[in-house]
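Chemist: One predicted model, sequence on top.
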Amino acid sequence: MAGLSLMPLGFVIVSSAQVPPSEAIDFLVRPRIGELLWNTTRLLVGGVLLSAAIGVGAAWLVVRTDLPRPGLWHGLLCAPLAVPAFVNGFGWVSTTHAVQSFPGAVLVVSLSYYPLVYLPAVAALRRLDSSVEDVAAGLGHRPVSAFFRVVLPAISPAVLGGSLLVGLHLLGEYGALQLLNYPTLTTAILAQYASTFNGPAATLLALVLVAFCLVLLGLELLVRGRRRHARVGAGVTRTPTRHRLGVLRLPSVGALALLLVLALGIPMLSLTRWMVRGNSTTFPAGDLWASATSTLGLAVVGGALATAAAVPVAWLAVRHRRPLGTLVERSIYPANALPGIVVALALVTISIRVVPGLYQTLPVLLLGYAILFLPRAVVSVRSTFELAPPVLEDVARSLGCSGRQVARRVTLPLLLPGLTSGMALVSLAISTELTATLLLAPTAVSTLATDFWQRAASVAYGAAAPYAVLMILLSLPATVLLARAATREVQ
């Protein structure tokens, strides 16, 4: 899987090498490239920080405070996962053009991606033995101090993994940023392909995106460190301590309600308005059904494929903490930072030159999904591996269990929450993927995302709205599955 994931990077390097060094330098030092670098950098920093702050803060309120009806809030806070970023951007832009700016872009992408931090943070907080907070309180630490000195370091693998996913998605985001009129390296790459089909020049920009990805991976690895977080026992069996919000209870409820209005209310109201009042609104049942079935089938098969491929990668990275294991795990991430169209063009080029019979077939499309979204599955599976004590596997072997029996009776049950979350995350991503699907899908295959984009791009907002609504409805089961997986108690 590491080798397959590196194919798009190899394509980018080979294609970029076709540009003479003098032309490459002249191209990369243009003022426009500097502007794109600045836009990408500040969007990455702002989006990751805001998503992490929202995700961790909301998780803390739901899991560790006396917030009323936490189960309901948890379900609602997971719901934005069902709304693709480009649909969110469509809803905001069709409501107000004030979001077509840097603050607007950071706000919209953070509202779309904060659940990637919120979900693992909730799972980690529920696994965390609350007695460590009681000890901190006994040593004189107030709740805020205990959170930053004890709780946050303990849940850091989950927070860092979620933040890494947010950053990688921001590097490759196209649809939402195109609608928000916020130029980044990714939008420039697609504009370069669309206007002049200048592949080598566009892949020079893709190399810069890979550099961003490497920096992001290095920072995450540096902050994560080599500390182990697994434990043998399940900790205390009593209900975790819930802090009393007191006078902050009403402001906390108001803040969460405002967050949901911004993340869900605006796009849903916009879609409803266009379906009711749009001049181009139609409900073609046959086309909607065909797009929905193909989207669902691709999501299930692609999610299962990527999750199965993530298991050996995560196992090697956690159980064998050596340079080779780290290198294998890190090598799957650069492709996720590339725009979907670059990964798709790499697969198109390779399939035509090596196996022409596979050009524009479902296997190539599924392989593209696996390369693009394997990091989602690896982060979920790895976080579960981190908390699965290897001593349990050693005990099983000492009792006479074979390797397969240990995997089936000990390791697999411990990994099941991570496998479920990983498949749900990948399936959600596949069901809303746009650029790679446009290029790799067979001629007779279309998805809800591609049909929505074709209509929205032609300003037929009323005709596009039913596809967006159906896309959200199909994403809800996976969202519910993720919400339940994050709150499942660890035995």
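Modeler: Okay, I see it.
Chemist: okay, CA-based contacts and neighbour counts for the rest of this
Modeler: OK.
Chemist: quick one: which helix or strand includes the residue sitting nearest the centre point of the chain?
Modeler: The residue lying closest to the centre of the chain (CA atoms, centre = their mean) is Leu165, at 4.8 Å. Assigned by DSSP states H and E, Leu165 falls within helix 156-172.
Chemist: next helix or strand past that helix?
Modeler: Under the assignment DSSP H and E, the closest C-terminal helix or strand after helix 156-172 is helix 175-179.
Chemist: just checking, what packs against that following helix?
Modeler: Other helices and strands packing on helix 175-179, by 3 or more CA pairs under 8 Å, 6 or more residues apart in numbering; DSSP states H and E, are helix 85-93.
Chemist: Give me the contact list for the helix it packs on.
Modeler: 99-100, 108-109, 112-113, 175-177, 179-180, 263, 266-271, 468 (CA atoms under 8 Å, 6 or more residues apart in numbering).
Chemist: also this one, for the comparison:
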Amino acid sequence: MSRRAVGTRPGPVVSATVGVLVAATFVPLGYVAWAVVSIGPAQAYALLVRPRVGELLVNTVSLVVITVPLCALIGVGAAWLVERTDLPGRAWWRPIFVAPLAVPAFVNSYAWTSVVPTMHGLGAGVLVSTLSYFPLIYLPVLATLRRLDPAVEETARALGSDSAAVFVRVVLPQLRLAVLGGGLLIGIHLLAEYGAFALLRFDTFTTAIFQQFQATFDGAAGSMLAAVLVLFCLVLLVIEAAARGNARYARIGSGVARSSTPLRLGANTLPAELALGGLAVLALGVPLWTIVRWLWIGGAGIWDLGDLTDALAQTAGLAAFAAIITTALAFPIAWVAVRTSGVLARSVEGANYVTSSLPGIVTALALVSVAIHLARPLYQTLALVVGAYVLMFLPRALVNVRAGLAQVPIGVEQASRSLGVSAGGTFARVTLPLTAPAAAAGASLVFVAVATELTATLLLAPTGTRTLSMRFWSLSSELDYAAAAPYALVMVVLAIPVTLVLLRQSTRLVTR
């Protein structure tokens, strides 16, 4: 029986909530469009053809074009070795290459510039970005490999294909969706990242916009840079959608996927172990060793427990509140997406993904501009900060809530309503308890994203706000690396549990 209720229509409360959220998602795009129109064609053209814009374009394009394929190569290679071969210690390698997700990119830059103070420019940006973001491809590829039917590969081998040919002709095409999806996430992260590249003295559109905002608030130059960045982001979305096409890969049959027979590495075992060991040292060992080193150098004097406790409390409180609000707002959108059909359902869900793909600095600038011109009481308030978090991270909760809601049998809700329970009562007593695990996972993802967010928080946070990322950024920008180490350590520790949850959810075998 279909889980989608035929003819179901959203009630007035759900409709109003979804309408407000969809309207809010277009604020960043509307801000950029308004800024470009208000500048005028002549001035806009003059601002676009500046040598500075060309330099930023070359830097940003080069960063994306080099980093994404490198991440794909490393992510697919590591996942294949861990999942498809008889590599010793596979159970240990599997989580090790997810763990870099717990280290924010700007903390990674802090670590590498501590080890090599002369690191800067494109090469440094590619290195830090690759080591920070390759798990975004490794994780979905690992999950896909665990779900592929090994019978197809075994048939290809029986027909005379060697392991390399089987991988290229059979396995790799089935990994396309995972690689493209992960590559898109990496590209968006590269466009949005500020702290990592600022520490590396590598200029991208995001760093330039931030500098322009600090120099001249709401300036024309910054608005045009934001417009180019938004256009770049939309181009990435179109490229990913075109490359993905309508491809879908599914296994025919029921039951849990049978595990494949691991390929014997033989003489290649040692080189594979050395390669993975080197990757682990670069991606995880360097940042952790650097943090521990600075903690040791700083000694007890760097542990300002009062300031650290205050920053932790503010971060946890802000992240928890934003996670609860964001997850709660994900429910009406998920309900429309799951329980209705047609253009409305797709448009409501898609609008949130497009907006969340925009760099955080664009969302922050849009909300600042709207608050100053249309709702000044919201300026420099936590409400505006939380609003930015909702726009930026709503899909992280939406994906999980949508999946959980889709698993709730329609018949159970209909039985509740037939017994005289109101729609609200049915949701509270039936739907919510059944979707609670999925909603909790989504809230956890939002919590960690907010706890480690930097750019939008720097622009929007009210005076006196001192989150872990803000305190870390303030101290590391002053080159006080020892004092920044405790804040880096706490951020990593906060992110570890959610990283492990991601690994568990992504690698578990599902019943078809």
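Modeler: That came in fine, so what should we check first? All values reported here derive from a predicted model rather than from experimental measurement.
Chemist: tm score of chain vs chain?
Modeler: For these two chains in superposition, a TM-score of 0.87 is obtained (TM-score structural alignment, normalised by the length of the first structure); 483 aligned residues with a CA RMSD of 3.4 Å.
Chemist: circling back: residues in the second structure matched by the helix holding Leu165 of the first structure, start to end?
Modeler: Under TM-score structural alignment, the match for helix 156-172 of the first structure in the second structure covers residues 176-192.
Chemist: what's the mean deviation for the matching stretch versus the first structure?
Modeler: With mean CA distance after the TM-score superposition for the first structure, stretch 176-192 of the second structure departs from the first structure by a mean of 1.4 Å once superposed.
Chemist: And that stretch, how far out from the chain middle?
Modeler: The chain centre lies 9 Å from the centre of stretch 176-192 of the second structure; the measure is CA atoms, centre = their mean, to the nearest Å.
Chemist: picking up where we left off before, the residue nearest to the centre of the first structure against Ala377, yeah?
Modeler: No. Leu165 of the first structure sits out of contact with Ala377 when judged by CA atoms under 8 Å, with a separation of 10.4 Å.
Chemist: Tell me the buried residues in stretch 208-226 of the second structure?
Modeler: By 16 or more other CA atoms under 10 Å, the buried positions in stretch 208-226 of the second structure come out as 208-210, 212-213, 218, 220-226.
Chemist: nope, stretch 247-257 of the first structure is what I meant
Modeler: So, applying 16+ other CA under 10 Å, buried residues of stretch 247-257 of the first structure: 249, 256.
Chemist: go on, stretch 502-511 of the second structure?
Modeler: Of all the residues in stretch 502-511 of the second structure, those buried under the rule 16+ other CA under 10 Å are 502-503, 506-507, 509.
Chemist: need the contact list for Thr269 of the second structure.
Modeler: Thr269 of the second structure neighbours (CA under 8 Å, 6+ apart): Leu87.
Chemist: Repeat that for Glu433 of the first structure.
Modeler: Shown in contact with Glu433 of the first structure (CA under 8 Å, 6+ apart): Ala449.
Chemist: Translate it into the numbering of the second structure.
Modeler: Alignment note: Glu433 of the first structure maps to Glu453 in the second structure; criterion TM-score structural alignment.
Chemist: Mind checking what secondary structure its match has?
Modeler: coil (DSSP: H, G, I helix; E, B strand; the rest coil).
Chemist: Give me the distance between the equivalent of Leu225 of the second structure over in the first structure and Ala194 of the first structure.
Modeler: Alignment note (TM-score structural alignment): Leu225 of the second structure maps to Leu205 of the first structure. Plainly put, Leu205 of the first structure is 15 Å away from Ala194 of the first structure if you go by CA to CA, to the nearest Å.
Chemist: No more questions from me, cheers.
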